[in-house]
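[1] Sequence below, structure please.
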Amino acid sequence: MTIRNWFKFAFRALIIGGVVTGLMSLIVRWGDFYAQHFSNGEWGEAFLGLLWFVLLGFTMSMVCQMGYFAYLTVHQIGVNICRSLTLWNWVQILLMFVALLDVILFRFKPYAHSASDWLLYIGLLIVLIAAAIVTAMKKVKMTGKKHILISALFFMIFVSIIEWLIALWVRTSGGNEYITLLLFPILAVNAFQLLELPKYNAKSAEDLKKREERRAARRELEEKNNKNAKHK
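    Below is the predicted model:
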């Protein structure tokens, strides 16, 4: 990928993370944060709070971008170690189940003190799995390659959970709010990366081809000028 296209790709991912986190903060934190500032006419405090959430989204976007490129490396290593895409797919399925069980048993269960807590946690897992399935199916449809379904699901579930641990470890006041808030930018940025990176790679290949054609044309022109100069 060329530097220009990588910058465009990273910038779009950054904006998606910031916008999604900012919008979700208006929903998740309205009752305990925004409402009191708006009712008191504290517009500056409300705006600064929104800005802080947008910056938090930028941070999560950068975490997701590092996670994606790390996943691309791990995926290639996994295929080489397993010596078979089928075996690597089974390993990915096992890791997905382990990650989901870890979230349920060690991240949610110790802190689920009421039915409302369980409803929230189950709802978030449904959102995670549903987003992963929709994104993976769209990836298969875009590429026409059915064998990448498991890899896409693995990235959207396993890698997203790893990135989500930043929020899952927060168990101070407002822990559930941040667990809810940060899941959505993670899913949005990861879905964007999974679906859009091939387009940027294709554009980079096209740009490199045009660059080589321009260089060849310049070399041809220089050679022609040199020949004319010698004849003179």
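[2] drop to CA atoms for contacts and neighbour counts, all remaining ones
    Fine.
[3] quick one: secondary structure of the residue nearest the centre of the chain?
    Residue closest to the average C-alpha location in the chain (CA atoms, centre = their mean): residue 190, at 2.2 Å. For residue 190, the assignment made with DSSP: H, G, I helix; E, B strand; the rest coil gives helix.
[4] Assess the claim that it and residue 156 are in contact.
    Yes. Counting by CA atoms under 8 Å, residue 156 is a contact partner of residue 190 at 6.7 Å.
[5] overlap in contacts of those two?
    Shared contacts of residue 190 and residue 156 (CA atoms under 8 Å, 6 or more residues apart in numbering): none.
[6] For residue 98, see how far away residue 91 is.
    Using CA to CA, to the nearest Å, residue 91 is found at 11 Å from residue 98.
[7] no no, residue 147
    22 Å.
[8] And for residue 189?
    Distance from residue 189 to residue 98, by CA to CA: 23 Å.
[9] The two: which has the busier surroundings?
    The neighbour count for residue 189 versus residue 98, taken as other CA atoms under 10 Å, is higher for residue 189 (27 against 13).
[10] could you list every residue that touches that one?
    13, 14, 16, 17, 61, 64, 65.
[11] next helix or strand past whichever strand or helix holds the second one?
    What that stands for is residue 14. Take DSSP states H and E as the rule and residue 14 turns out to sit in helix 3-28. Downstream of helix 3-28, the first helix or strand assigned by DSSP H and E is helix 35-39.
[12] Packing partners of the helix or strand that that next one is followed by?
    Tracing the chain past helix 35-39, the next element assigned as helix or strand by DSSP H and E is helix 43-82. Packed against helix 43-82 by the contact rule (3 or more CA pairs under 8 Å, 6 or more residues apart in numbering; DSSP states H and E) you find helix 3-28, helix 35-39, helix 85-102, helix 160-168, helix 175-231.
[13] this one next, for a side-by-side:
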Amino acid sequence: MTSRSWVYLFISTLLLGGISTIFVGFAVEWGRYSTLFLEFDVIEIISVAFWFLGVGFIFSLISQAGYFAYLTVHRFGLGIFKSLWGSVQILLTIFVLFDFVYLRYQAFAKPGDPLLPYVVPALLILLYGLVVAYFKVKQTNQAAFIPALFFMVAVSIIEWVPALRANEQNWLLLMIFPLLICNTWQLFILYKLNQASKRGSAK
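    Coordinates of the predicted model:
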């Protein structure tokens, strides 16, 4: 892939993370910032939006670091495990999902708290990962399903760890949506950029 494509991938993902965080931030913190819109306090709205933008840039950088780390691990995995790499990714995804539920329940649940509130987020992320993996297969081929699922589920949860440690609902929501958006974008756009680079080099 050309350096121009890498720059486009970086900047587009950065902007996507920042802008999405502005919308998610105001939605999550609507009870706190709704009066700004009711009073049409433009200066304050812009200042809060810039703060969310900066936070979104950080989320985007985490997403990009996670994606490129995954690409590296994926190459090593193919070289070490070869045809078994798909099975290894499935096992790792199950392991991450189990830890996501179990460790959070052990760390934050009070005696007698139900397990369901800790299971539901894991199921939702898994469902979203399955949907993304399905469309990734449509874009490329059947072999892309497991890597896409592993990235969208296991890697997204690992990237989410800073907010998971805080276990504050608003921060959990504020971080996970931009992460998923950025991860989804990178997963699909990199293939298109690679195809464009191949067509360019073939001319």
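[14] Let me know whether residue 54 of the first structure touches residue 21 as I believe.
    Yes. The pair residue 54 of the first structure / residue 21 is scored as a contact, 5.9 Å apart, by CA under 8 Å.
[15] So for these two, which sits in the more crowded spot?
    Set residue 54 of the first structure next to residue 21 and count neighbours by other CA under 10 Å: residue 21 wins out with 29 against 24.
[16] ok, now how distant is the nearest residue to that one once chain neighbours are set aside from residue 22 of the first structure?
    Nearest non-adjacent residue to residue 21 of the first structure, counting by CA to CA, 6 or more residues apart in numbering: residue 57, 5.1 Å away. Using CA to CA, one gets 7 Å for the distance from residue 57 of the first structure to residue 22 of the first structure.
[17] Between the two, tell me which one has more neighbours.
    Taking other CA under 10 Å, residue 57 of the first structure and residue 22 do not tie; residue 57 has more neighbours (27 against 22).
[18] quick one: residue 46 of the first structure from residue 39 of the first structure, how far?
    Taking CA to CA, one finds residue 46 of the first structure at 10 Å from residue 39 of the first structure.
[19] again, but for residue 72 of the first structure
    48 Å.
[20] can you check residue 51 of the first structure too?
    Residue 51 of the first structure is 19 Å from residue 39 of the first structure, by CA to CA.
[21] Please say which of those two ends up with more neighbours.
    Counted by other CA under 10 Å, residue 51 of the first structure and residue 39 do not tie: residue 51 has more neighbours, with 14 against 9.
[22] show me what contacts that one?
    Counting by CA under 8 Å, 6+ apart, residue 51 of the first structure has contacts residue 22.
[23] Go again with 10 Å.
    Residues in contact with residue 51 of the first structure (CA atoms under 10 Å, 6 or more residues apart in numbering) are 18, 22, 45, 57.
[24] Tabulate those residues (CSV), appending distance to residue 123 of the first structure.
    Listed next are the contacts of residue 51 of the first structure as CSV, based on distance: CA to CA, whole Å:
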residue, distance to residue 123 of the first structure
18, 23
22, 21
45, 31
57, 21
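[25] and which of those residues is nearest residue 85 of the first structure?
    Nearest to residue 85 of the first structure, judged by CA to CA, of these is residue 57 at 34.4 Å.
[26] before we move on, the earlier item: any shared contact partners between residue 57 and residue 22 of the first structure?
    Counting by CA under 10 Å, 6+ apart, the shared contacts of residue 57 of the first structure and residue 22 are 16, 51, 181, 185.
[27] Give me the aligned partner of the third one over in the second structure.
    What that stands for is residue 181 of the first structure. When the second structure is aligned by TM-score structural alignment, residue 181 of the first structure is paired with residue 174.
[28] same for the helix or strand where residue 128 of the second structure lies, what does it pack against?
    Here residue 128 of the second structure is covered by helix 116-139, with elements defined by DSSP H and E. Secondary-structure packing of helix 116-139 of the second structure (3 or more CA pairs under 10 Å, 6 or more residues apart in numbering; DSSP states H and E): helix 85-108, helix 145-150, helix 156-159, helix 169-202.
[29] For residue 30 of the second structure, find the nearest of those helices.
    Going by CA to CA, the one of those nearest residue 30 of the second structure is helix 169-202, 10.6 Å.
[30] Next, the angle helix 116-139 makes with that closest one.
    When axes from the mean of the first three to the mean of the last three CA atoms, to 10 degrees is applied, the directions of helix 169-202 of the second structure and helix 116-139 differ by 10 degrees.
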